[in-house]
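1. Sequence first, predicted coordinates after that:
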Amino acid sequence: MIGLVLAGGKSTRFGRDKALYHCPHERVNNAELAVNKLRLLSDEVIVSANAKNGDALTTQFQAVPTITVVTDQAPFVQHGPLSGIYAACCRHPQTTDYLVLAVDYPRITPNVLAAVADHPNCFAATPAASHYTIAHFSVSRNTLRDFLLLGDFRLGQFIEGSRQCLPLTFPNSESFTNYNYLEEINHAD
């Protein structure tokens, strides 16, 4: 299983790059928090970056041979999380097992990720929301390419429809707080 960190978002609502952001209560930035959690469960971690943060993330992780930073690959550039997954699939074109985590869940616990890792074809859910960017599934580059060529870039449709993932439900908790605005972090601390 390969850990996949989704770190390529535009962070428009957040106001600065979420992957490089260092939460006040943490020793490292959000990308490293996600990488460290996935390294507990996988031998390799891919960080899917964007054109703006790719160089910084590559420099940050260059000393660790089991961590690779990739950026969006044509023809699926800037199509949200599916572009990041496609970039990882370009590195591993065969059917590959992925454990996915987005950088905007800095409080997700290793126990939650371990539970998701133990259940193939699932995504994390709480009574309040589906958390598609915390998921475990297998896919090949060709399968994902064929899905994307249909023009549907909704992650939920890919996770539930194409990959037939089922929700793995957890109780509501701070772990599942998805930070979209900087003010949310400042109020949480």
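-> Looks like it came in fine. The structure presented is a predicted model; accordingly, all values stated were derived computationally and were not measured. Numbering: from 1, shown residues only.
2. use CA for all of it now, contacts and neighbours both
-> Fine.
3. Where do the strands of this protein begin and end?
-> Using DSSP state E, the strands assigned to the chain run over residues 2-6, 44-49, 67-71, 96-102, 122-126, 129-139, 166-169.
4. next one: the last one to chain centre, how far?
-> It refers to strand 166-169. Relative to its chain's centre, strand 166-169 lies at 17 Å (C-alpha atoms, centre = their mean, to the nearest Å).
5. That one packs against which elements?
-> Packing contacts for strand 166-169, counted by 3 or more C-alpha pairs under 8 Å, 6 or more residues apart in numbering; DSSP states H and E, involve strand 122-126.
6. Okay, buried residues for the strand it packs on please.
-> C122, F123, A124, A125 (16 or more other C-alpha atoms under 10 Å).
7. Now flag whichever of those is closest to C165.
-> Among the buried residues of strand 122-126, C122 lies closest to C165 (C-alpha to C-alpha), at 4.4 Å.
8. I'd guessed that closest one sits against A135; true?
-> Yes: contact between C122 and A135 holds when scored by C-alpha atoms under 8 Å: they sit 5.7 Å apart.
9. Below is structure B, check it against A:
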Amino acid sequence: MTDSLILAGGRSSRFKSDKALAHFNDLSIPNVKYTADLTLPYVDHCYVSTNSNNHHAISTLFDDSKITVIQDQEPLIDCGPVSALWSYFQQSDQTIADLIVIATDYKIDQSAVEFLSEDFGYIKIKRLPYYTCCHLKIKIDLLKQQIHNHNYRWRELLDKSDCGARNYEGNLKNINYPEDLE
């Protein structure tokens, strides 16, 4: 069983507004909905991870039974992607996760999601890694160990999960500032 985890709980401070609710695509729908919908053909269920500020706004975007909006849970509040992963485990009651993880700060298309669905690893274009655009298999015990050690580094978690780089020839763009959309 493969699920997707959409990372929509970032602060978006450089972007000056919530990137999850911005429009990065040609459609006039928020990026979080666009990204979640892209994953649906490849997964059994989609989880959208939010923070306390955007949880309500994002929850109103979804009425599909295959999509669940979750919020950061104790003890990991505002600890980046690791918070989202913890919340996923708490919500899904899984002990092993097979996840396609995509942050909402990417301008992404269907071919990138299809590429992720084919094998484990994170996308790398030329020499640039996109760690929060990955497909990983991870046990909750590894995450608990990281939490116990107060280690919230996403890249280290990927390394320990044998989630390595996969060269991708398609288009993917990380959006940090509004001008990155031009």
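-> Looks like it arrived, so ask away. Keep in mind the model is a prediction, meaning the values are calculated, not measured.
10. Distance of T143 of the first structure relative to D72 of the first structure?
-> T143 of the first structure sits 17 Å away from D72 of the first structure, going by C-alpha to C-alpha, to the nearest Å.
11. the more surrounded of these two?
-> Neighbour comparison, T143 of the first structure and D72: the larger count goes to D72, with 25 against 16 (by other C-alpha atoms under 10 Å).
12. That one against S48, yeah?
-> Yes: when contacts are counted by C-alpha under 8 Å, D72 of the first structure is listed as touching S48 (7.4 Å).
13. Overlap of the contact sets of those two?
-> Listed as contacting both D72 of the first structure and S48 by C-alpha atoms under 8 Å, 6 or more residues apart in numbering are G84, A87.
14. The first structure: helices as residue ranges?
-> For the first structure, helices defined by DSSP state H occupy the ranges 30-39, 54-61, 81-91, 110-117, 141-149, 155-156, 182-188.
15. Which residues does the last one contact?
-> In this case it means helix 182-188 of the first structure. Applying C-alpha under 8 Å, 6+ apart, the set of residues contacting helix 182-188 of the first structure from outside is F14, G15, C23, Y179.
16. Could you report the neighbour count for R141 of the first structure?
-> Other residues near R141 of the first structure come to 20 when the count uses other C-alpha under 10 Å.
17. That one pairs with which position in the second structure?
-> Aligned counterpart of R141 of the first structure in the second structure: I140 (TM-score structural alignment).
18. so how far is N174 of the second structure from that match?
-> Using C-alpha to C-alpha, I140 of the second structure is found at 28 Å from N174 of the second structure.
19. just D18 of the second structure next, same as before
-> Taken as C-alpha to C-alpha, the span from D18 of the second structure to N174 of the second structure is 14 Å.
20. Over to P75 of the second structure?
-> To N174 of the second structure, P75 of the second structure is 29 Å away according to C-alpha to C-alpha.
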